[in-house]
Structures are given as structure tokens and as C-alpha cells.
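Engineer: sequence-free structure coming up:
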């Protein structure tokens, strides 16, 4: 984003339909009525500029990956006869020059002027053809909704209206009706297509639900979303977005990685300094490489990258599995003559990958064994960084580095993979470690060499066996390994390598079997990703679901009913912590709920609001060995939600488990917490689309993290007590993150499980941090959190790579 005003939303004033509103942001000069100019054709229009600032604006734009504290509203007074003009143009004055920031044909303005501000967030279809549509409409008066088939015949629909507090920031004129949100259900007609019409105050808008409208997980169709994105952002950005979605490639990272590499590339002076470095420990590193009819130019480039290492105490151990009459023999003999550190073992028969690699291991005499492929490249400081780490911590048994890809001609680097520190649950979801992988020779002897029965995923199986036995595992956050690949192709058809993915699944299953953990491993959302389902014993442990609540009985009912109707888990209790409600309907609802469901217990907290204190109080009334902390404005989506969380939580090494949460519009609200986001901590991938994978599929893979949100968090009761519960000095903010860090300090894992999915209608219950007292409290609690955890804030989150930005939630490169 440049210094120009960036329009996020364009609409009409809720009440005054001769006023057009541009809502947006600007990282440059302050936006005022003096530097914004609006015209209908050449007629200048009156303009007023207002702004909003503070915590809620910051949260909102962090969700979009932007560090923004102020949002502007440009109010434009339109002429009476819009139809007699051709277009609206808006300009910003920058350095004495007027630059256009917005343009809209008058015909579009006329159409919008007669429409309700209306949005469909989600569409789903259940068994039996029952359709559910949710969204919102912004108007100053209550609005009506009508559903018709394509012939115009009215369709009976059940419509529920509810609050949408989250919309308040978009409509500062303050005339938004209280029940802006809606959810409607109707029976899908034979004609399939249905038109939803919203009308209010003489305005009307329509939305057509087609036969394929209910997409994955009940979202509006890709076509509908794509057209909306095109309308908001223009053709160029829409095309880029389409490529990103189809190819699952982040073009922003691709475009910037070349520039990033130039900025961070190790200099010649630094390389010379490394060559002069004298380490106390100078282990011999054996680089083992299986060869199979390798193209000679690639082989020579690989060898050259090894010979250019700034750490020179290595040996390069080749096993040529090409078989009799190998095309590599002459080249290998020549290389050996020129460099005594190159060793080669030949066989007369062709060999598969595991056997071939094991032959190379047999001739290795080093203290550490490094694994590499025959046509890839190592950065010149790769071995130096490994030896440096071993000198700093001699207990290290396993090392791995970050990696990227290099084009076949060796001229361009792309797809950098900046990895997490050791992350066993991410490793069981995919082989994220891959290259460069280095293991101490003693550990290799202990676990054994590569196993032929896992060919295709032999490295995955080997890595899992190594990390199971390693005393210390070191991650070096530098892209020291360059994997040669075609940049513009989708590689080989994945279906052709089904044997490799099947081997990977068996490797993860074997890992659990060795550890005595009852689990079933299946393929994940894409080939190469894996899902673990932990076996829950026949005697199901009691889960105590603790839900704080103040009024908002409709939200609470939706939350409770979603569990009672969707989850089949048999052994639960609800501890609803009543927190100073004032509405009679709330207490009537409590009585009804307890009468109808013996598993529901309402307990009363009579002190001032304190999220930590309320939850600690709830635990004192709970009987379960597992505690599920749940906000009253959540709704579970998948039937196995509780089992998904419980399965991980039952593991002895796990203390807490979090879930994947969505806003009502099916964007990501929570996919884990990263320490350092926004200066303190924030949600990973907030604002991403529900169907997004995230950086190297991190949204859709189970993984260990430093923290998860307590809006939905399961904890072992024993761990809760050992950690001392929630810190009651953190009344509202950071208490869940602080609690997770206390669990981590006990040596327990905090796991993000994307297969437990819920909606989180955030901020409905407590509203926004929009008063001086709330802001002061927030700052006070932020300072306490910073004082309690200075080390992790200084060193960085171990599950988030230092090369990635803390200013955005999408794992972008740090600029």
C-alpha cells in the first residue's frame, strides 16, 4: 500500500441517501477535508472527513495483515440529479498533485442508492435439502426478508435476527438497527435457484442462491466470492487472487523473495570471516548422497556447492545406484582424483533409494551425517552454521535448517520454507523438516539406517525415528538448502506418487506404534498431509464445559444446543458461570435449561467482571478430568469436535488443545496464537478465507504452538491445577496466552487442532475496547504480561520463524 488513501468500503449513508461514504486507510499523509476532492464530472462536491482510531481498529486491520491504527471516513454530498452525470471521481492531493483514489459510474451510484447495505456471509445445505443462509443487513430501521423461487413464488422460511456488534465500526453514523444479523432456513425447492430479497425503509436488495451455492463447509460459491473480489479490487488483483487460490501459491511472497534474498544474502566478507573461524570442536561431517543416473551438470553443480563450504572438515560420500555401465563413472572418478574428500561406492545392480543411501552411509566416517539429494545445492555457510550450533550446545543430536527451491537453470530462488522450531505434531502432519537434515553418528547407529519398506517416504520414517531418541534437536532458521525444481509447473501428478504418500502415512503410524500411543493415521486434506485420530477409551472421561455468561441467552442457547445436538460424546457437563446478568429472560432460560438437561449447572459469580476469576471459579464447581473453556458466543460446527480436542489432550505430553475458529463471514478468527504479533501476541492467519491452507498448510495441519485462545481451549485438570489456573490480575486481556505459557513452562505441549471447528461471534458479549477505562485497563494488563514473559518476547516465538513478519498475521516475509 502506498501513500494514497486505500478504499476498503464504498456505500451510502444509512439515513441520508444523498451522502456517499468511502471508508479506508492511508499509510501516508493524514487525510483531511483539505486534501480530498470529489467531483461529479467536473462539478466539485462538498466533502467531510472523520476518523476512528484505537485498539479495535488495530485488531481489525491486523486481521488483514496491516499495521493500522486509524481508519478514515470520507463523506461526500451528492447532487440531486445523479442520473444527469456520468461519473463520480475522488482525488487526493499529494505533493501539489491530485491523484485519483476512487471512480464509479453514475449508473452504479443510482443503483446503489436504492439498495440496502446487505451481505451474505455463509450458505450451507444439510441432509434432506434444508438450506441455511446467514448474513447481515445495515439499515436504520428493522428490515424484512423474503425468499422466492425462480418463478417468484414465496418460499416459507424460518428467519432469526440477532445482534451484530462487530458492524458498529463500519457505520459510525450510529443508526444501525439492533438486530442487524440474520439466519434463515428453508427447504430447497425443485427449481434449485432461490432469490433472497431484503427490504428496509423503501430500499431493496436481492441475492440469488444457485444450485451450487453451498460450497465447502457451507460457504458462498467461489464465483460469487470472485465477482465480489473483482468488484472491490479490480481485474489485476482479482486475477492474482485467482492464481493464488487455484495454485495454492502466495504470489506476494514469490514476488518479494528475490528482493528479500538480496537484502539478507551472506556477504563475501562474512564468508571469509567464517573460513577464518577456529572452532573448539571440529567434527567431521559426512554428506551422504545416493546417485542414480544424475545429469552430469547438476552433479557438478552440487559438488561445487559442497566444495565452496566455509567449513572444510567434511567428506562427500556418494553411492552410485545407477547399475552396471553407469553414465556417472568417469565423472565420479575425475572428481575423486581432484578432491580426496570425495568417496564413492559402486554396485553392479540398480538400487532403490533406501538401499542406495545406506550404502553411502556405510562408507561415512564422520561424527555427523548430513543427507542431501544428488541434484540440489547447499548454501556456502550450511555446514558452518551446523558446526557453530554444535559448539554452542554439544548435546545436539539432530539439526535441520530452512530451505527454498531453485529453478532448474539455477538462476532463481523461490518458495522459501521458513520453518518452526521442533514441532512434533506438525511433523506428524507433514514432513516439514525435510532438508537439510543432519544427525549425530551415534544416534544413527542407535535407530538404524533407512528402511526399504518405507521407500518414497524413507526420509520421513528415518527423521521420526531420530527425533524420538534425540536428546536435543536444533533448528537453524536460515535457508541453507536449495531444492532444485521446476518453478512454473505443478510438478508431477501427485497421483503418480501415491505409493510415497501411502508410505508416509505408514511412517507416522509406525511412530505412534513405537511410542505405544493408540492412534489411527489417515490422509489429510491434500496428499502429503496426514491426520491423526487418537483412540479414546471405552470408558469416556468426563469433560466439564465451562461457559461464562452475562445475559445474551440466545447466544448461549446456540452454543449449548450446538453441542447437545451435534456432538455424540456421551460424558459431558456444562458449568455456566452467571456473571451479573440483568435481564429476567436470562434467568428464566437458566431454569429451563437446567430442568431439561441434568448435565447443565448454573453457578453465580457475584464479583465484578474478571475473565480469569470467572473461569477459575467455574473450575471449582467442575467434576471433570478435562476442562473445556468455551465462550458463550461460539458454536461448534463438526460433530467430532469434542473428540478431536480430547484425543490430543489425553496424551501425557500435552497440556492444552485449541481449535480452528471462524468469524460469521467464514474467515479465520483463530488458527493458533503467535507471540509477538502486533507487539505482544495475536491470532495466526486471522482474516484468511476459510478455504485457505495458510503458509505451507499451517492452517489445516495440527501443530504445537506457544498458545491458543481460551474462547475454545481444552485443558487437563491436573495441568490446570499444576499451572495455578488463570492469572486473576489479568482481568480481560492476555490471560489465556499467559496461561498457555505457564503450561509450556511445565514442559507440556499446547496443540492447535484444525479438525475441531467452531464459529466465534467475537465481542458480542462484552462489546469493544472503546472507553478510556477499558483502554487504560488493556494497557495495564499488557504491561503485566510483558513483565512476566520477557524472554519469549525478546527471543521470539519458537514456533514462528524469525524471518517472517510480526506485523502481519499471514506469515509474510519480514521486510
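Structural biologist: Thanks, I have it. For clarity, every value in this text was computed on a predicted model and none was experimentally measured.
Engineer: Please count neighbours and contacts with C-alpha atoms only from this point.
Structural biologist: OK.
Engineer: what separates residue 670 from residue 91, distance-wise?
Structural biologist: 37 Å (Cα to Cα, to the nearest Å).
Engineer: who's more crowded, those two?
Structural biologist: In terms of neighbours (other Cα atoms under 10 Å), residue 670 is the more surrounded of residue 670 and residue 91; the figures are 29 against 19.
Engineer: helix/strand/coil for the closest residue to that one other than its chain neighbours?
Structural biologist: Once flanking residues are discounted, residue 670 sits nearest to residue 661: 4.9 Å by Cα to Cα, 6 or more residues apart in numbering. Following DSSP: H, G, I helix; E, B strand; the rest coil, the label given to residue 661 is strand.
Engineer: The one 4 residues further on too?
Structural biologist: Classification of residue 665 into helix, strand or coil gives coil, according to three-state DSSP.
Engineer: Which residue is the nearest non-sequential neighbour of it?
Structural biologist: residue 121 (4.2 Å).
Engineer: Give me the number of neighbouring residues for the one you found.
Structural biologist: 20.
Engineer: for the helix or strand hosting it, packing partners?
Structural biologist: Using DSSP states H and E, residue 121 maps to strand 117-126. If you count contacts as 3 or more Cα pairs under 8 Å, 6 or more residues apart in numbering; DSSP states H and E, strand 117-126 packs onto strand 130-138.
Engineer: Would you mind listing the buried residues in the strand it packs on?
Structural biologist: Within strand 130-138, the residues that count as buried by 16 or more other Cα atoms under 10 Å are 131, 132, 133, 134, 135, 136, 137, 138.
Engineer: other SSEs contacting the next helix or strand after it?
Structural biologist: Where DSSP H and E defines the elements, the next helix or strand beyond strand 130-138 is strand 144-149. The helices and strands touching strand 144-149, judged by 3+ Cα pairs under 8 Å, 6+ apart, are strand 194-200.
Engineer: starting at the chain centroid, how far to the strand it packs on?
Structural biologist: How far strand 194-200 lies from its chain's middle: 34 Å, per Cα atoms, centre = their mean, to the nearest Å.
Engineer: Can you mark which positions in the following helix or strand past that strand are buried?
Structural biologist: Per DSSP H and E, the first helix or strand lying C-terminal to strand 194-200 is strand 203-209. Buried residues in strand 203-209, counted by 16+ other Cα under 10 Å: 204, 205, 206, 208, 209.
Engineer: what inclination does strand 203-209 have with respect to strand 144-149?
Structural biologist: 40 degrees (axes from the mean of the first three to the mean of the last three Cα atoms, to 10 degrees).
Engineer: and the residue located most distally from the centre of the chain, what is it in contact with?
Structural biologist: Going by Cα atoms, centre = their mean, the residue of the chain most distant from its centre is residue 337, 51.1 Å out. For residue 337, no contacting residues are found, by Cα atoms under 8 Å, 6 or more residues apart in numbering.
Engineer: Distance of residue 526 relative to residue 271?
Structural biologist: For residue 526, the distance to residue 271 (Cα to Cα) stands at 40 Å.
Engineer: ok, structure two:
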């Protein structure tokens, strides 16, 4: 298989200039019922289907596969104008005065100011002439919806001070000089400190309390608008603030001129940020994470998703993880589970195993239990009652000595090295309450992608979801 074809199949290169790069496994997983039947009836390969039916339907903006349908062009709305006052200010980055005024007219702003990322020292002086209440920030290359401000103003009518608002947006990816490309609608959510530190993904047209913005400290320069917005928001969210979101796509970002982190991270091969820009984003996130949010151990770059970061918890040899495993017979499953823990738990994390025997009768299981509990960190409690997963774990909880509880089914087999350290890393954030790992089916496809639960945060399970075998994430 040629290198180019391999890159196309893995979603690192686009098959055609106006098709987004998409892993062939993700394309297969997302095909709708009609297209699956068509492919089987005509006995054509996935790549042939993508090159013919998939491409044709995509160009006509017809539904073919979820992995492609999300890239259909989206028309920005036109919002009916209302009566606005001078309390709204538009900040246009890296544009001429003429371009800034043009964007303001399109969006509905009366007042506009422009500033270069290379000379942020001039911004405080530029802002002194305005007494606005709200400021919105965009890039000169952005395309604003007609009357975008009127949509924002409608959401801000009930907003109090100390408020940050985001909106949905559209990322435009131009692949070739002839203009061919594709668009990706971003369904965003309200910003929060932890999501900013780990995922980025600042939604669309950032609008915030003008007084908060003027209190921020700016670096002399930034490599991209995303870095400026990230720095500003991480300063503002040090203290509790109100966040809100407008679920309208009010702006299109030109990915080549104004790279923007999508809601879902992307592989490095398809990341529009330069290494210099990624280094700056990494530096800003790490600085704020350590200094203001009590995240011990800091952040580390996610190896699969460029621009995203993982929490990193410092090693604490005093911590103890109590692992609870309910079972009834099935000695091969349970013994394999325990053995995988012993092999992959990691050397820096202490653990104990609580076996919960729910009425095993097989002699082989009983003999295995007798041998297993000879280990210093393994004990067994027998509960002869009707199976109830929650009740069994609650009863066994009384035996646990650990600082953390790991609830484990006996058909789970650990395959990742130092898995307990990896599971504990998200607890570097002081408000983390629960963590779930990625689960794979025996054939390697994904059963569950994993989750970190923090009070007040959206429960976000990473795409692409069940039964997908590809490691790549569709950006």
C-alpha cells in the first residue's frame, strides 16, 4: 500500500480537494442505512464508495454518512435589526481600519476598534476612548452574520455584569488555492476554566463584560487570536463568573488565516496551528493552570489531539486505590482481571483488591479464591444474596481503606501500562469527583471513550463513539 493511499485511509489526507480528510473506518461506521444497502448490492469497496457516491452526495449536500454530513456548508443567519446603543464595541484583530469598519457594518456595531496581535501594547490606549459595556472580539479574516450583534444583544438583555458569552461558529478549511474546501459547524458550549485548560474550543464570537476585559494583562504580542482569547478568558475565570452561550453560528473562521480550536480536538497531522502557536497555547494553559486553579502537577500535551492537554497528577505514594470486583464463578474471567491489574497497575500507585464473591459454587473458583487471598493486598468478602451491583459494592465498601474507589467488572482486562496513574491524573483538579477510562470490545473497537466528571461541567464523552476501530478523531 502506497504511503499516500495509507494517509487517505487513515484520514490524514483528503481524497479530493473538496472532501474533508476522514478515516475510512469512521466513514464506514457513519454510513446511513441506504448507503450501506447500496454498497452491499453493488459490491464496492469503502474507498470506491467514498470516491463516487460519497463524494457526489457530499457535493450536493445530501445525507450520506455522519462523518461527512457534519461538514456541509452552513449559511450564516440574517438577524432582524433592533434598537441598539453605543454600549457594544467590536474589536477586530489584525485588520485595516476599512476592514474593521466593514465587519462592524455587517454585524451591526456602531463602534469598532482594530489592533494588531504583533502590537498588543497599543490596545489599552485604543480602548480609553470608549465607555462600552460589552466587547466582542473577531479576526479580520472572519465572516460575520448580518446583524450578528442583534442576536448577541438579545441574549445579553438579561445578563448581569461579570458575564462571558460565546456562540456557535463555522470553521472553513481551504485546501487548495482554487478555493475548494469544506466547512465544519461547531456546536459549542459555555466556557469554563477546566475546559479552557484541557480542551480549548472557545466558541465563535467571544463577547464579554468590557470592564473585565480592561482589567486583563496582555502579552506584548500573540501568535494567533486563539492564544489571546485563551489568555484573556483564563484570567477572567480565576473568579466565579456567569457564562452563557448563543446557539447560533454567527461567525465563520478562515482556518488558514485564523486557526480556531474545534469543539473536538484533532490529530496533529490535520492541525492548522503552527508549532510556535501550539507552544504558546501550551505555555498559556500551563501558566494559568498552576497559578490560579490549584491544579497540582500541571498539564501535559495530549499525544493524540493537537492543542489539547491532559491533567497530570503528581506522584503520591501515600495514596491507596481500593479496587472492588463483584463476581460469581467465571474463574477464568476474574483471574484474568486480577492478573491484568497486577501487571499493569504501575509501580508508583498502591492498591488493594476487594473480591466480592456473590455465591460462587464451582470448586475451581473456590480454590482460586483461597490462593488469591494469600496476597497481602487481596481480600474477599462472600455475599450470598441476589445479584445487585450497587448493593454488593456498598456492602464491600466497608472493607476499603483506600482514598479512591475503583469499581470494576470481572470481565475487564487492563492492557495499558500504569493504568492507575492514568486514572488518577484527572484528580489533579481539586473538584474532580469521578473518572471513567476508555473501554474497548475484544475486537478492538470502542465501547466507551472515557469521561471526567466535575461538578458544573458538561459530561462530555469524546467522539467518535461505539464500535469504531480507528484511533483518529474526526475533526
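Structural biologist: Everything's here; your move. Bear in mind that the values here come from a model prediction, so they are computed numbers and not experimental data.
Engineer: and the residue farthest from the centre of structure 1, how far is that from residue 299 of structure 1?
Structural biologist: 16 Å.
Engineer: And for residue 542 of structure 1?
Structural biologist: Taken as Cα to Cα, the span from residue 542 of structure 1 to residue 299 of structure 1 is 60 Å.
Engineer: which of the two has more neighbours?
Structural biologist: Remark: of residue 542 of structure 1 and residue 299, residue 299 carries more neighbours, 21 against 17, as counted by other Cα under 10 Å.
Engineer: Please name the nearest non-neighbouring residue to that one.
Structural biologist: residue 375 (5.7 Å).
Engineer: Just to be sure, that neighbour is in a helix?
Structural biologist: No. Applying three-state DSSP, one finds residue 375 of structure 1 to be coil, outside a helix.
Engineer: what's it in contact with, if anything?
Structural biologist: Residue 375 of structure 1 touches 294, 295, 298, 299, 301, 302, 484, counting by Cα under 8 Å, 6+ apart.
Engineer: In terms of helices and strands, where is the third one?
Structural biologist: When elements are assigned from DSSP H and E, residue 298 of structure 1 belongs to helix 296-307.
Engineer: Report the buried residues of that helix.
Structural biologist: Counting neighbours by 16+ other Cα under 10 Å, helix 296-307 of structure 1 gives 298, 299, 300, 301, 302, 303, 305, 306, 307 as buried.
Engineer: follow-up on the earlier one: aligned to the residue nearest to residue 299 of structure 1, what sits in structure 2?
Structural biologist: Aligned counterpart of residue 375 of structure 1 in structure 2: residue 141 (TM-score structural alignment).
Engineer: swap in residue 686 of structure 1?
Structural biologist: Superposed on structure 2 with TM-score structural alignment, residue 686 of structure 1 falls opposite residue 466.
Engineer: try residue 333 of structure 1
Structural biologist: For residue 333 of structure 1, no residue is aligned by TM-score structural alignment.
Engineer: now residue 333 of structure 1: how far from residue 375 of structure 1?
Structural biologist: Taken as Cα to Cα, the span from residue 333 of structure 1 to residue 375 of structure 1 is 18 Å.
Engineer: do the same with residue 209 of structure 1
Structural biologist: Counting by Cα to Cα, the separation of residue 209 of structure 1 from residue 375 of structure 1 is 52 Å.
Engineer: cool, residue 489 of structure 1 as well?
Structural biologist: 18 Å.
Engineer: ok, then the element right after the biggest helix by length in structure 2?
Structural biologist: Longest helix in structure 2 by number of residues (criterion: DSSP state H): helix 275-292. With elements assigned by DSSP H and E, the helix or strand that comes after helix 275-292 of structure 2 is strand 299-301.
Engineer: circling back to that earlier point, who has more neighbours, residue 526 and residue 271 of structure 1?
Structural biologist: Per other Cα under 10 Å, whichever of residue 526 of structure 1 and residue 271 has more neighbours is residue 271, with 18 against 11.
Engineer: ok, and the more buried one, which helix or strand is that part of?
Structural biologist: Going by DSSP H and E, residue 271 of structure 1 is part of helix 268-276.
Engineer: Now that helix: buried residues?
Structural biologist: Buried residues in helix 268-276 of structure 1, counting neighbours by 16+ other Cα under 10 Å, are found at 271, 274.
Engineer: next helix or strand past that helix?
Structural biologist: Using DSSP H and E, the helix or strand that follows helix 268-276 of structure 1 towards the C-terminus is strand 285-291.
Engineer: Off-centre distance for that next one?
Structural biologist: With Cα atoms, centre = their mean, you get 36 Å for strand 285-291 of structure 1.
Engineer: on contacts alone, who are the packing partners of it?
Structural biologist: Here strand 285-291 of structure 1 touches strand 314-320, helix 353-362, strand 368-371, going by 3+ Cα pairs under 8 Å, 6+ apart.
Engineer: Pipe the ones you listed into JSON lines and attach mean neighbour count per row.
Structural biologist: Listed next are these as JSON lines, based on neighbours: other Cα atoms under 10 Å:
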{"stretch": "strand 314-320", "mean neighbour count": "25"}
{"stretch": "helix 353-362", "mean neighbour count": "22"}
{"stretch": "strand 368-371", "mean neighbour count": "24"}
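Engineer: Could you save the ones you listed as CSV and add columns showing distance to residue 435 of structure 1?
Structural biologist: Below are these laid out as CSV (distance: least, Cα to Cα, whole Å):
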stretch, distance to residue 435 of structure 1
strand 314-320, 16
helix 353-362, 15
strand 368-371, 8
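Engineer: Residue 617 of structure 1: which of the ones you listed is closest?
Structural biologist: Set against residue 617 of structure 1 and scored by Cα to Cα, those come closest in strand 368-371, at 53.1 Å.
Engineer: Please, where are all the helices along the stretch 501-650 of structure 1?
Structural biologist: With helices called from DSSP state H, counting those that start in this stretch, the stretch 501-650 of structure 1 shows them at 553-566, 584-596, 611-620, 641-649.
Engineer: follow-up on the earlier one: can you list contacts of the longest helix of structure 2?
Structural biologist: In this structure, residues lying in contact with helix 275-292 of structure 2 by Cα under 8 Å, 6+ apart are 196-198, 223-224, 227, 230-231, 234-235, 238, 295-299, 301, 306-307.
Engineer: thinking again about what came up before, against residue 487 of structure 1, how distant is the residue nearest to residue 299 of structure 1?
Structural biologist: 15 Å.
Engineer: What of residue 343 of structure 1?
Structural biologist: For residue 343 of structure 1 relative to residue 487 of structure 1 (Cα to Cα), the value is 32 Å.
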